[in-house]
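Novice: The following comprises the amino acid sequence and a computationally predicted model.
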Amino acid sequence: MNLLFANDKAGQYPASYYAATRAELAPFPELRGTVNADVCVIGAGYTGLSAALHLAQAGRRVVVLEAHRVGFGASGRNGGQVGSGQRLDQVQMEKIAGRENAHRYWQMAEDAKALVKGLIKDHAMPVTFHPGVAHACWHEREVRDTHAYAEKLHRDYGYTQLEPLDRDGIRALIGSDAYKGGEIDWGAGHVHPLNFTIGMAQAASRAGAVIHEGSLVHRIDHGAKVTVATGHGRVVADHVILACNGYLGGLDRKVAAKVMPINNFIVATEPLGARAVEVLSKPVAVADTKFVVNYWRLSEDNRLLFGGGESYGWKFPDIIKTVSKPMLEVYPHLKDVRIDYAWGGTLAITMNRLPCFTRVAPNVLSASGYSGHGVALATLAGKLMSDAVRGQSEGFDLMAALPQPRFPGGAAMRWPLLVLAMTWFSMRDRMGV
């Protein structure tokens, strides 16, 4: 079974709040016949569209192939949080990469946030960047660790955007007694994720990139010229960029052995009106410290968008039931609120939660496995691959230098082993460990 079609109708966005409030974008035509390009980009999410935009701006002939619609995958379904840093904190990054390189990775993450904000502004995209992401801690020790980490970032990295919160502070912010404290990162933020993707597609198209929707890639034939075949056409290109993330399938087995697709889910309530202040007193996004993270924010029409729960099979579960349970643990007073939208999506994780940047072949680049930290990082990844295609590979090579182990058992056995591991961590969450 192909994850591209396991839970969705061909060529259609899921019935999400984001799809219901998306900016207008006329469909792009399916690829038919043979075309030549400097670069063929496979996947029209953040990674692929950012690569296409930057390459087209540099004068390259770019063809983008998307199996469904632009932003169909995780780029159009996620929580919209534009987070700081890498997926691992800087303490861990220093252990993995050393202090000097850890600073470089931190700066790259800062550049990624700035890139998102800059693209929105420079291309007048139909999306607003809202500052502020709060981190809510379930346990006192997590509060102490969070506040100590904020001090480290201030002292060692000059980062001054973190506002510590005690129990009263987090309670005043999120209107729940569930948490012991936390912080607000005012340097982070949140966006309407699908409209950001649509904005990048519009910008890339205006810059000269040719986008084809409904063009599922079946095969890649490697060589000095790479041939990418779809159902009704093919692209012959000097370079290929794989930007498929959780929907890579069997296009490259070596990447698939290091990158695992998993499913995550979000619900959107009815508009809360005056009750919205019972959920958030400031227009920030929130993520908590559970291993299977709960995350939420208010929409611009004051709906609660709440994400939680994961699954590791092909088919989505009962999403409302899956997400309502953690939502009501945080906000029991919302038990009478109607759920208007419920949707799931497939993202990709790696063993160590660091992204997988790799040269599949001398003229084929791949970036994926953002592990829930992809809005900013995937957008930067596209730019870094654009730079590398044009001979400026320092940024891409730095990311590719991060250790990236294979899942035990490779592509064949990764799924059942992951299910066992994630079930254990989910049990720990339920036990409050």
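Specialist: Received, thanks.

Novice: rest of the way, CA atoms for contacts and neighbours
Specialist: Fine.

Novice: So which bits of stretch 152-165 are buried?
Specialist: Of the residues in stretch 152-165, those with enough neighbours to count as buried (16 or more other C-alpha atoms under 10 Å) are 153, 162, 164-165.

Novice: Chain neighbours aside, what residue packs nearest to residue 35?
Specialist: Of all residues not flanking residue 35 in the chain, residue 235 sits nearest, at 5.0 Å (C-alpha to C-alpha, 6 or more residues apart in numbering).

Novice: Is residue 346 located within a helix, as I assumed?
Specialist: No - using DSSP: H, G, I helix; E, B strand; the rest coil, the assignment for residue 346 is strand, not a helix.

Novice: show me the contacts for it.
Specialist: 73-74, 246-247, 261-264 (C-alpha atoms under 8 Å, 6 or more residues apart in numbering).

Novice: Go through those residues and flag which are in strands.
Specialist: Judged by DSSP state E, these include 261-264 as members of strands.

Novice: Reformat those as TSV; add distance to residue 145 and neighbour count.
Specialist: Shown next, in TSV, are the ones in strands among the contacts of residue 346 (distance: C-alpha to C-alpha, whole Å; neighbours: other C-alpha atoms under 10 Å):
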residue	distance to residue 145	neighbour count
261	30	25
262	28	20
263	29	20
264	27	26
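
Novice: now, which of the residues you listed sits nearest residue 291?
Specialist: Checking the ones in strands among the contacts of residue 346 against residue 291 with C-alpha to C-alpha, the nearest one is residue 264 at 13.0 Å.

Novice: all strands in the stretch 151-300 of the chain, in order from the N-terminus.
Specialist: 162-165, 181-190, 210-212, 217-221, 226-230, 233-242, 260-269, 285-288, 295-298 (DSSP state E, counting those that start in this stretch).

Novice: can you tell me which residues contact the nearest residue to residue 209 once chain neighbours are set aside?
Specialist: Leaving aside its chain neighbours, residue 209 sits nearest to residue 62 (4.9 Å; criterion: C-alpha to C-alpha, 6+ apart). Residue 62 is in contact with 37-41, 52, 55-56, 208-210, counting by C-alpha under 8 Å, 6+ apart.

Novice: then this one, side by side with the first:
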Amino acid sequence: MDSTDENNADATGAGTHSGPTALQLARGRASTSHGLTYRPYWWEAAPRRQSAAVLPGRADVVIVGSGFTGLSAALTLLREGRSVVVLERDAPGFGASTRNGGQIGSGNQKFRVKRLIELRGRKKAEAMLREGVRMLDTIEHLITSEKIDCHFSRCGRFRAAMQPEHYESMARDMEDLRQVAGVESYMVPRAEQHSEIGSDVFFGGSVLPGDASVHPALYHAGLMQRIEERGGHVLGSAGAQGISSTQGGYVVKTPLGEISCKNVLIATNGYTDGLVPELGRRILPIGSGLIATGEIPEATFSRLLPKNRVYGNSNRVFYYFRAAPGERRIIWGGRVGRIANNTSPLAFRHLARDMLRVFPDIADVPVTHAWDGMIGYTYDEVPHLGRTAAGLHYAIGYCGTGVSRATYFGHKIALQIVGKGDGHTEFDELVFPSVPFHPIAKHAVPVVETWYRFRDATKI
């Protein structure tokens, strides 16, 4: 996508859009004439907008990146009496913070508990897992205390087992998670899974009742509004082009001019580039694609998603889905297609295929929106925050669980910037490894995904 798409976004509601049927998209029979809208469904309720503010000559803190990390940090810094400018090279919130699926977990999904203990030791693993639970509580507290209207709901998560052995492994892990971190969950066997999902594809699954959902673009818009009300600046078309050290601080160069500051925070996650090479080689950007359906008949919708949770599966090539807030539409996400053109229906047909394997009854429902975004992956699959050798602060690398993690890490790194002791996290002391063969690794992602898909299909 280019930035002109978001400038032309209307706020008339998703109901004004049509598109190919899910079956047409899945079979590669959709064409550009079908009217598929190539921008996030979320932007219908919260179109991206440019800030009219002028770049100040100086601020206490300059934040590079206007996603959840940057805005959460900005809000905390403003509460602490610091002046803040957030820089964004596109429209504010153009990146993954308004492109994700709006699912909120504790951030504990990347490792099974026993594996995390093997990697970090029991004491550290337990502390990291419990902090993950606090991340989820933190975003709920922020949304509630700031009165942000963004459809936040503790709807719970159903994670579906793709194979019988996945179900058994999941059950053991859920028990470990309860014992180690106090996270409550329960298992739903295949014979009872229609109480959770109207599909026969799976072999049961687990329910995490405390997980949540949100409208990500409305959440982002609410954060921006609170920042501006407190005197902060969020500037679009103002990407950082260079950062140089000065006596007592830094100078950040932008297309709007230069700004001096005492501290800089890099909050770019999946959009981390060569601005700070030390960070650029530690983040692997991986694309995530999403589609949104049109309205599904009520009888069908209530049967497919009877408890209206957020959903995912146990495969290596993960897909995730949920209902749009207040509507009978499904938002379905997964890895990006191997077609480079993200304004081609062919780039999203694999998502429709996966969706119809789970829900064949919606083959005739139109797909109205298709879009993608970049996830920031780290080599050790955990997020990191801290300072570079040049003293720049950073908080990045959420590995696909960024809604709660980014909000939490933005808050914590802001407290570290102002020297508050409660800015400490269990992730502070972790070594932040570079991604081996970084330039090659970026191009190898589609090959690895294809291999994982083969292993998923052959049960290896």
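Specialist: Perfect, I can see it now. Remember, predicted model here, so these are calculated numbers, not experimental data.

Novice: what do we get in the second structure for the residue nearest to residue 209 of the first structure?
Specialist: Using TM-score structural alignment as the criterion, residue 62 of the first structure maps onto residue 84 of the second structure.

Novice: how much space between that match and residue 443 of the second structure?
Specialist: Residue 84 of the second structure is 36 Å from residue 443 of the second structure, where distance means C-alpha to C-alpha, to the nearest Å.

Novice: rewinding a little: map the residue nearest to residue 35 of the first structure across to the second structure for me.
Specialist: Aligned partner of residue 235 of the first structure by TM-score structural alignment: residue 259.

Novice: now do residue 222 of the first structure
Specialist: Checking TM-score structural alignment: residue 222 of the first structure goes with residue 245.

Novice: Show the contacting residues for the nearest residue to residue 311 of the first structure once chain neighbours are set aside.
Specialist: Of all residues not flanking residue 311 of the first structure in the chain, residue 263 sits nearest, at 5.2 Å (C-alpha to C-alpha, 6+ apart). Residues near residue 263 of the first structure by C-alpha under 8 Å, 6+ apart: 310-313, 316, 344-347.

Novice: quick one: buried residues of the helix or strand containing residue 449 of the second structure?
Specialist: Counting by DSSP states H and E, the element that carries residue 449 of the second structure is helix 438-458. Neighbour-count burial for helix 438-458 of the second structure, with 16+ other C-alpha under 10 Å as criterion, is recorded at 446, 449, 452-453, 456.

Novice: try stretch 107-114 of the first structure
Specialist: So for stretch 107-114 of the first structure, counting by 16+ other C-alpha under 10 Å, buried means 107-114.

Novice: I'd like the residues you listed written out as JSON lines, with distance to residue 279 of the first structure and secondary structure added.
Specialist: Shown next, in JSON lines, are these (distance: C-alpha to C-alpha, whole Å; DSSP: H, G, I helix; E, B strand; the rest coil):
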{"residue": "107", "distance to residue 279 of the first structure": "33", "secondary structure": "helix"}
{"residue": "108", "distance to residue 279 of the first structure": "33", "secondary structure": "helix"}
{"residue": "109", "distance to residue 279 of the first structure": "29", "secondary structure": "helix"}
{"residue": "110", "distance to residue 279 of the first structure": "29", "secondary structure": "helix"}
{"residue": "111", "distance to residue 279 of the first structure": "31", "secondary structure": "helix"}
{"residue": "112", "distance to residue 279 of the first structure": "29", "secondary structure": "helix"}
{"residue": "113", "distance to residue 279 of the first structure": "26", "secondary structure": "helix"}
{"residue": "114", "distance to residue 279 of the first structure": "28", "secondary structure": "helix"}
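
Novice: And the residues you listed, which is closest to residue 391 of the first structure?
Specialist: residue 108 (18.7 Å).

Novice: Counterpart of that closest one over in the second structure?
Specialist: Counting by TM-score structural alignment, residue 108 of the first structure corresponds to residue 131 in the second structure.

Novice: For its match, give its distance to residue 412 of the second structure.
Specialist: 12 Å.

Novice: what residues are shared contacts of the two?
Specialist: residue 425.

Novice: residue contacts, residue 22 of the second structure?
Specialist: Counting by C-alpha under 8 Å, 6+ apart, residue 22 of the second structure has contacts 293, 352, 356, 362-367.

Novice: Which strand or helix spans residue 35 of the first structure?
Specialist: Going by DSSP H and E, residue 35 of the first structure is part of strand 33-42.

Novice: so after that strand, what's the next helix or strand?
Specialist: Following strand 33-42 of the first structure in sequence, per DSSP H and E, is helix 46-57.

Novice: show me where the stretch 301-433 of the first structure has helices.
Specialist: Taking DSSP state H, counting those that start in this stretch as the test, the helices found in the stretch 301-433 of the first structure are 319-330, 374-389, 394-400, 410-431.

Novice: so can I have TSV of those helices showing distance to residue 78 of the first structure?
Specialist: Below are those laid out as TSV (distance: least, C-alpha to C-alpha, whole Å):
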stretch	distance to residue 78 of the first structure
helix 319-330	14
helix 374-389	8
helix 394-400	23
helix 410-431	20
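
Novice: and residue 202 of the first structure, which of those helices is closest to it?
Specialist: helix 374-389 (14.9 Å).

Novice: That closest one versus strand 33-42: what angle between them?
Specialist: Using axes from the mean of the first three to the mean of the last three C-alpha atoms, to 10 degrees, one finds that helix 374-389 of the first structure and strand 33-42 are set 120 degrees apart in direction.

Novice: what packs against helix 374-389 of the first structure?
Specialist: helix 46-57, strand 81-82, helix 99-122, strand 364-368, helix 394-400 (3 or more C-alpha pairs under 8 Å, 6 or more residues apart in numbering; DSSP states H and E).

Novice: so the following helix or strand past the longest one versus helix 99-122, what angle?
Specialist: This points to helix 99-122 of the first structure. Sequence order places strand 130-137 as the next helix or strand after helix 99-122 of the first structure, per DSSP H and E. Our comparison of strand 130-137 of the first structure with helix 99-122, counting by the same axes, to 10 degrees, yields an angle of 140 degrees.

Novice: just checking, what packs against strand 130-137 of the first structure?
Specialist: strand 181-190, strand 285-288.

Novice: so which of the ones you listed comes closest to residue 227 of the first structure?
Specialist: strand 181-190 (37.8 Å).

Novice: now the closest one: which residue numbers in the second structure?
Specialist: Using TM-score structural alignment, strand 181-190 of the first structure pairs with 204-213 in the second structure.
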